[in-house]
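>>> Quick check, what structure comes out for this input:
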Amino acid sequence: MEKKQDMLPKGVLHAMLGGKKFSLQRYEPGGDVGYFVQHYWVVRWDLRGQAPYSQTVLAHPNVNLVFEEGATGIFGVALSTSSHLLAGQGHVFGVKFKPGGFYPFWQKPVSQLYGTVTTLEEVFQVETAPLEAEMLAMPEDAQMVRRIEAFLGERLPERDPNVKRVSELVGLIQADRTVLKVEDASRLSGMSIRTMQRLFDRYVGVSPKSVIQRYRLHEAAQMIDQGAVSDWLDLSIALGYYDHSHFIRDFRAIVGVSPQEYRQTQTL
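Next up is the predicted model:
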């Protein structure tokens, strides 16, 4: 079982503080499951004797299967940010599907899951409660990984070439800071805008424009968290924005506050 780097990933807002409250481990999928799954993740926390902690996440364009006591389900891409209250001691296990990787299991436009949660019964025709109890009773990450790999391995759909196509395009958008518009992604991929929009609706669950915004703002939040921003105009340019006001507008629309307000909460 190969473990990914365990630093908090982009999208975890105020990650420097969050890293003191909980741990995150990620594990690579094996075999044929890896065609559909990006990685497995485990969050653990022990806040006994401390105040509860609310962690906010700026969503990635991925569907997640999450095992959490009393809240297990399949989570579509969140609307913008989502907050998770950590209290006492506990852990959560998740399966992060590749962008497009959940569609072959679901066989419906993934946009139908946008901002919603669905059950294991609906997708996999298994009872949620017994599997949740079995998974969360396992003391070791490796045991949970093996169990879910077996679960998914028994239910693997046929490989859909669009999964690879969409996942690679989302990866290009994530890596290239100059991609700020759907036209930029279309130029990179050689795919027409209309084709891209249809594929993203069916396979990813959100529009190409939404994916582009999220990844650029992931980088912005990470740089602010790391104290690497001395000038907002420089940050805008570093992320490929030609219009400083456009960057501020995007940040506020998705994160909920301006970049300056976000930085100020670091010291609260």
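>>> From here on, just use CA atoms for contacts and neighbour counts.
OK.
>>> And residue 162, how far from residue 65?
21 Å (CA to CA, to the nearest Å).
>>> now swap in residue 251 and tell me
Between residue 251 and residue 65 the computed distance is 27 Å (CA to CA).
>>> Could you do residue 17 as well?
The separation that residue 17 has from residue 65, given CA to CA, amounts to 26 Å.
>>> In terms of neighbours, single out the busier of the two.
residue 65 (22 against 12; other CA atoms under 10 Å).
>>> Look at residue 63 and say how many residues are nearby.
There are 28 residues near residue 63, going by other CA under 10 Å.
>>> right, and it touches residue 77 too?
Yes - Residue 63 is within contact range of residue 77, at 5.7 Å (criterion: CA atoms under 8 Å).
>>> and stretch 145-162, which residues are buried?
145, 148-149, 152, 157 (16 or more other CA atoms under 10 Å).
>>> Just the residues contacting it, thanks.
27, 29-30, 32-33, 35, 40, 100, 104-105, 124, 135 (CA atoms under 8 Å, 6 or more residues apart in numbering).
>>> how far does it stretch from start to finish?
In stretch 145-162, first residue to last residue: 26 Å (CA to CA).
>>> gap between the residue most central in space within the chain and residue 78?
With distances taken as CA atoms, centre = their mean, the residue of the chain nearest its centroid is residue 60 (3.2 Å). Using CA to CA, residue 60 is found at 8 Å from residue 78.
>>> Could you do residue 117 as well?
10 Å.
>>> Counting neighbours, go ahead and name the busier of the two.
Using other CA under 10 Å as the criterion, residue 117 and residue 78 rank with residue 78 on top: 21 against 18.
>>> secondary structure element for the more buried one?
Under the criterion DSSP states H and E, no helix or strand holds residue 78.
>>> Which residue, neighbours along the chain excluded, lies closest to it?
residue 115 (4.5 Å; CA to CA, 6 or more residues apart in numbering).
>>> That neighbour: what's it in contact with?
75-79.
>>> from those residues, which is closest to residue 91?
Nearest to residue 91 among the contacts of residue 115 is residue 75, at 17.2 Å by CA to CA.
>>> these two touch, right, that closest one and residue 64?
Yes - with contact defined as CA under 8 Å, residue 75 reaches residue 64; the gap is 5.2 Å.
>>> now the other sequence, so there's something to compare against:
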Amino acid sequence: MSQTMDAPTAPPELDRDLPHPQGPLTAAALISVDYIAPPAPIAPFVTTLYHFRCDEPLIRDIQPAAIGQLCIFPHGTGEMHFAEGYRDPNHPVGLLTPLSRATPIEVEGPFHAFGAALTPVGWAALTGLHAGQHKDRLLPAASVLGPEIAELGERLIAAYRDGSISGRDCALAVGDFVGANVKPVHPRHLELIAATGRWLGASFNPEIGELSGVAGYSGRQVQRLVERYFGLPPRALARKYRALRAAALLSAPQLSLEDEAEIAEAFFDQPHMIREIAHFVGRTPARLTDPSTPYLAEMIDARNLRELGP
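Here you go, the predicted structure:
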């Protein structure tokens, strides 16, 4: 018998150790984020390129759960506060591993960043790391990708600081690095990744059993491989993307009656929906359209969930 997510039984309580920012989040008018579509050759590996800027002396924000990022910080020194109780600094040339939940950021500004948000295929092809075993960290990129990324990052930081290169061009240069350094992924694994994306995008509560047999793998093999490439096993992964998809719809200027009904049916009850979205996105539904949260609004935009397929 196939299994579905959460319904019809009551959901368990979420972890209570999710950290929260120590103070108000930075206001929208003080933050600028440019998203740059990845060139066609790197589109399978990069969801979006970006350039983030805020010149405040202290910046607080929340990074929604995501796959992973190659990120460079020419200005700003701070930390990500992970739920397990540890903190990682924003290394000048960093590799943000896949996140299993929303993660607060606190930075002494001005804070500028540029980089590439990776797809599941991009994470695997660029890093070769097991996403589940390396989730929820901000690492020095050279520790995984070698000295070349540190050298590139240092050159881009120097050029960005002296104004000889724009943030957009820096982000495109990071994209070029990704394209030049990805390695082949096993074809059957690619088939499984694509099928998992379609599975996640087909329903708010996809049936776990529908993944069994994909690409010729048993249910147990599918569990292991999904965690390897997406950072979470299928049940937890479906919870994460249900929250992200619901948040993307709820943050839209207008919500159709059909979408509203679908979201309502996707969760056990409204308190459950609020907890889930807060856990994976970092805001309650009432704050998803808050004008003080532009970074969040961009990161949960449907165009940044391309890994879900059509």
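>>> Among the contacts of stretch 145-162 of structure 1, which lie within strands?
27, 40 (DSSP state E).
>>> hey, what's in contact with both of residue 63 and residue 77 of structure 1?
With CA under 8 Å, 6+ apart, residue 63 of structure 1 and residue 77 have no common neighbours.
>>> Give me the mean distance between the helix or strand hosting residue 115 of structure 2 and structure 1.
For residue 115 of structure 2, the host element (DSSP H and E) is strand 103-118. Following superposition, strand 103-118 of structure 2 is found to deviate from structure 1 by 2.9 Å on average (mean CA distance after the TM-score superposition for structure 1).
>>> just checking, what packs against that strand?
Counting contacts by 3 or more CA pairs under 8 Å, 6 or more residues apart in numbering; DSSP states H and E, strand 103-118 of structure 2 packs against strand 46-54, strand 58-63, strand 69-81, helix 167-181.
>>> between those, which one is nearest to residue 269 of structure 2?
The nearest among those, by CA to CA, is strand 58-63 at 24.9 Å.
>>> orientation of that closest one relative to strand 103-118 in degrees?
60 degrees (axes from the mean of the first three to the mean of the last three CA atoms, to 10 degrees).
>>> tell me the average deviation of strand 58-63 of structure 2 from structure 1 after fitting.
In the superposition against structure 1, strand 58-63 of structure 2 averages 2.7 Å from its aligned positions (mean CA distance after the TM-score superposition for structure 1).
>>> before we move on, back to that, show me the two of the buried residues of stretch 145-162 of structure 1 that sit farthest apart.
The farthest-apart pair in the buried residues of stretch 145-162 of structure 1, when distances are taken by CA to CA, is 145 and 157, at 19.3 Å.
>>> Surely residue 242 of structure 1 and residue 234 touch.
No - Residue 242 of structure 1 lies out of contact with residue 234 (CA under 8 Å); the separation is 10.5 Å.
>>> Residue 96 of structure 2 maps to what in structure 1?
Residue 96 of structure 2 maps onto residue 75 in structure 1 when the alignment is built from TM-score structural alignment.
>>> scratch that, residue 136 of structure 2
Looks like residue 136 of structure 2 aligns to residue 115 there (TM-score structural alignment).
>>> Could you check how far its match is from residue 40 of structure 1?
Distance, residue 115 of structure 1 to residue 40 of structure 1, by CA to CA: 21 Å.
>>> Next: residue 254 of structure 1.
Using CA to CA, we find residue 254 of structure 1 at a distance of 26 Å from residue 40 of structure 1.
>>> ok, now residue 263 of structure 1?
30 Å.
>>> aligned partner of residue 201 of structure 2 in structure 1?
Under the alignment (TM-score structural alignment), residue 201 of structure 2 maps onto residue 175 of structure 1.
>>> count of residues packed around its match?
12.
>>> now do the one 4 residues further on
Neighbour count of residue 179 of structure 1, defined by other CA under 10 Å: 24.
>>> does it really touch residue 170, like I thought?
No - the criterion here is CA under 8 Å, and residue 179 of structure 1 misses it with residue 170 at 10.9 Å.
>>> helices or strands next to the longest helix seen in structure 1 in the packing?
Looking across structure 1 with DSSP state H, the single longest helix is helix 208-225. Judged by 3+ CA pairs under 8 Å, 6+ apart, the packing partners of helix 208-225 of structure 1 are helix 15-18, helix 161-175, helix 182-189, helix 244-255.
>>> Out of the ones you listed, the one nearest residue 227 of structure 1 is which?
helix 15-18 (10.2 Å).
>>> Residue in structure 2 paired with residue 57 of structure 1?
For residue 57 of structure 1, the aligned position in structure 2 is residue 63, judged by TM-score structural alignment.
>>> what number of residues lie near the residue nearest to that match when sequence neighbours are not counted?
Of all residues not flanking residue 63 of structure 2 in the chain, residue 103 sits nearest, at 5.1 Å (CA to CA, 6+ apart). Neighbour count for residue 103 of structure 2, taken as other CA under 10 Å: 25.
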